[in-house]
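Novice: This is the structure alone, sequence omitted:
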């Protein structure tokens, strides 16, 4: 933000302002929607920007998907419930998606 104030370049000021707004929005989203996923023996609770989704185990399918893109392998946890698909990466989970899948499998009755 200091760069936007100290520079005399108008295009640079706009770019700094856009970057600052985007970082602020992402930070607020991360703060308000945490924790994104919680589970117990009854089912899972998923928090999104639009609200909470309480899903019972019989309606939930979980899997880890591995993708390779631009020379990098990434894993995501996918939770499917009917028409809804929720995708979580390491950043949203705070842990490896495979470890989270193991925990969810252990909780599932």
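Specialist: Cool, got the structure. Since the model is a prediction, treat every value here as computed from it, not as a measurement. Residues are numbered from 1 along each chain as shown.
Novice: contacts and neighbour counts: CA atoms only from here.
Specialist: Will do.
Novice: So which residue is smack in the middle of this protein?
Specialist: By C-alpha atoms, centre = their mean, the chain has its centre lying nearest to residue 92, at 3.5 Å.
Novice: Now do it against residue 33, distance only.
Specialist: Shown here: residue 92 relative to residue 33, a distance of 10 Å by C-alpha to C-alpha, to the nearest Å.
Novice: for comparison:
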């Protein structure tokens, strides 16, 4: 069996915030191109671009979404905060699979009693199944 390192982190892939920022620029460009003098279209495009850019900024400020160490799990909390979940507080670590439109989506679920933390492949930079296995092994040790 592999030995668990003292600290392991999972983070947002570096390409994701870049894609979000590019999408924000594209939204503004399309808003300018297709507004046809309608200020409402332009405002909607700019607001959507600002929301997408804020989402990208979160990825840049707090790229680490999940970390494990002997004390427990550290998860992202709020916009860019962190929260330690001690091992005794964690009730379950599971992977939820759901078929949608011919594709299967996977989400890592960490049930800490009064809070539920969900992580997709895009939050972790790895498959939820791999992360769940690593977390379960760390929990046992």
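Specialist: Yep, that arrived. Here the structure is a predicted model, which means the values were calculated and not measured.
Novice: Could I get the TM-score for this pair?
Specialist: Put the two chains on top of each other and the TM-score (TM-score structural alignment, normalised by the length of structure 1) is 0.85; 109 aligned residues with a C-alpha RMSD of 1.8 Å.
Novice: picking up where we left off before, show me what contacts the residue nearest to the centre of structure 1?
Specialist: Residues in contact with residue 92 of structure 1 (C-alpha atoms under 8 Å, 6 or more residues apart in numbering) are residue 36.
Novice: Would you mind finding the match for it in structure 2?
Specialist: Aligned by TM-score structural alignment, residue 92 of structure 1 pairs with residue 123 of structure 2.
Novice: try residue 21 of structure 1
Specialist: Counting by TM-score structural alignment, residue 21 of structure 1 corresponds to residue 50 in structure 2.
Novice: For the residue located most distally from the centre of structure 2, which three-state class applies?
Specialist: Most distant from the centre of structure 2: residue 37, at 37.4 Å, with distances by C-alpha atoms, centre = their mean. When classified by DSSP: H, G, I helix; E, B strand; the rest coil, residue 37 of structure 2 comes out as coil.
Novice: Please report the distance of the counterpart of it in structure 1 from residue 23 of structure 1.
Specialist: Residue 37 of structure 2 is assigned residue 9 in structure 1 as its aligned equivalent, the criterion being TM-score structural alignment. As judged by C-alpha to C-alpha, residue 9 of structure 1 and residue 23 of structure 1 stand 21 Å apart.
Novice: Same check on residue 10 of structure 1?
Specialist: Taking C-alpha to C-alpha as the measure, residue 10 of structure 1 falls 20 Å from residue 23 of structure 1.
Novice: Check residue 8 of structure 1 too.
Specialist: 22 Å.
Novice: again, but for residue 92 of structure 1
Specialist: Taking C-alpha to C-alpha, one finds residue 92 of structure 1 at 16 Å from residue 23 of structure 1.
Novice: tell me which element the corresponding residue of structure 1 for residue 84 of structure 2 falls in.
Specialist: Alignment note (TM-score structural alignment): residue 84 of structure 2 maps to residue 54 of structure 1. Using DSSP states H and E, residue 54 of structure 1 maps to strand 51-56.
Novice: Same question for residue 46 of structure 1.
Specialist: strand 43-48.
Novice: average gap between that strand and structure 2?
Specialist: Mean deviation of strand 43-48 of structure 1 relative to structure 2 after superposition (mean C-alpha distance after the TM-score superposition for structure 1): 0.9 Å.
Novice: Stretch 13-21 of structure 1 now?
Specialist: Compared with structure 2 after the fit, stretch 13-21 of structure 1 shows a mean deviation of 2.0 Å (mean C-alpha distance after the TM-score superposition for structure 1).
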